[in-house]
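1. Test case, fold it:
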Amino acid sequence: MANIKSQKKRIRTSEVARVRNKAIRSELKTVIKHVKAAVEAGDKTAAQAAATTAYRKLDKAVAKGVIHKNQSANRKSGIQKLVNTL
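-> Model (predicted):
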């Protein structure tokens, strides 16, 4: 355990950030699964709607610094390729 006051605070704040980032990453996985499920079901409108939601979540994750903008771009590209198969 740290003895320095600023380091103790840093430990607390980094824990809060870690939990928040984990929740955001988990939500990203969930919305991408919704897109894949809609594509497998063959429902184009649901897949497009799920993709739009996924794009928004990815953009917000980039804005909060949870993922890198290039990772977001790669994921969006993969999602769009899936939707385009319908």
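
2. use CA for all of it now, contacts and neighbours both
-> Will do.

3. Just after the longest helix anywhere in the chain, pick out the following helix or strand.
-> Of all the segments assigned as helix in the chain under DSSP state H, the longest by residue count is helix 5-41. Counting by DSSP states H and E, the next helix or strand C-terminal to helix 5-41 is helix 44-63.

4. want to put them side by side, so please do this one too:
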Amino acid sequence: MANTKQARKRARQAVARNQHLSAQRSQYRTAIKAVRKLIVAGDKTAAAEAFVKAQKVIDTMAGKSVLHKNAAARHKSRLAAAIKAMA
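-> Just a heads-up that it's a prediction; the model follows:
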């Protein structure tokens, strides 16, 4: 347990930061899942539209260092390839 005033404040900040980053990660994962769901359903146009929205979310989270820029690029690349591979 935190013993000093500074340590107690840092503990409070850590809780707030964790909640904020968890919400952002959830938003990012939800955007990816929405695209994946449409890919599995076979709706190429809707998947492409969802991908455009997901790209914005992914780029925003990479810019805020919620996830690494290379990880963001990897996710976008794989989603784009999956949409392109649809018949």
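
5. mean shift between the longest helix of the first structure and the second structure?
-> After superposition onto the second structure, the average distance of helix 5-41 of the first structure to its aligned residues comes to 1.2 Å, using mean Cα distance after the TM-score superposition for the first structure.

6. Measure how far that helix is from the centre of its chain, please.
-> Using Cα atoms, centre = their mean, to the nearest Å, the distance from the centre of helix 5-41 of the first structure to the centre of the chain it belongs to is 7 Å.

7. What residues in the second structure pair up with that helix?
-> Counting by TM-score structural alignment, helix 5-41 of the first structure falls onto residues 5-41 of the second structure.

8. Flag every buried residue along that stretch.
-> Counting neighbours by 16 or more other Cα atoms under 10 Å, one finds that the buried residues in stretch 5-41 of the second structure are 24, 25, 27, 28, 31, 32, 34, 35, 36, 38, 39.

9. what about the closest residue to residue 62 of the second structure other than its chain neighbours, neighbour count?
-> Closest residue to residue 62 of the second structure in three dimensions, ignoring its sequence neighbours and counting by Cα to Cα, 6 or more residues apart in numbering: residue 69, at 5.2 Å. The local packing of residue 69 of the second structure (other Cα atoms under 10 Å) involves 16 other residues.

10. Residue 85 of the second structure versus residue 69 of the second structure, what's the distance?
-> Taking Cα to Cα, to the nearest Å as the criterion, residue 69 of the second structure is separated from residue 85 of the second structure by 24 Å.

11. One more: residue 63 of the second structure?
-> Shown here: residue 63 of the second structure relative to residue 85 of the second structure, a distance of 28 Å by Cα to Cα.
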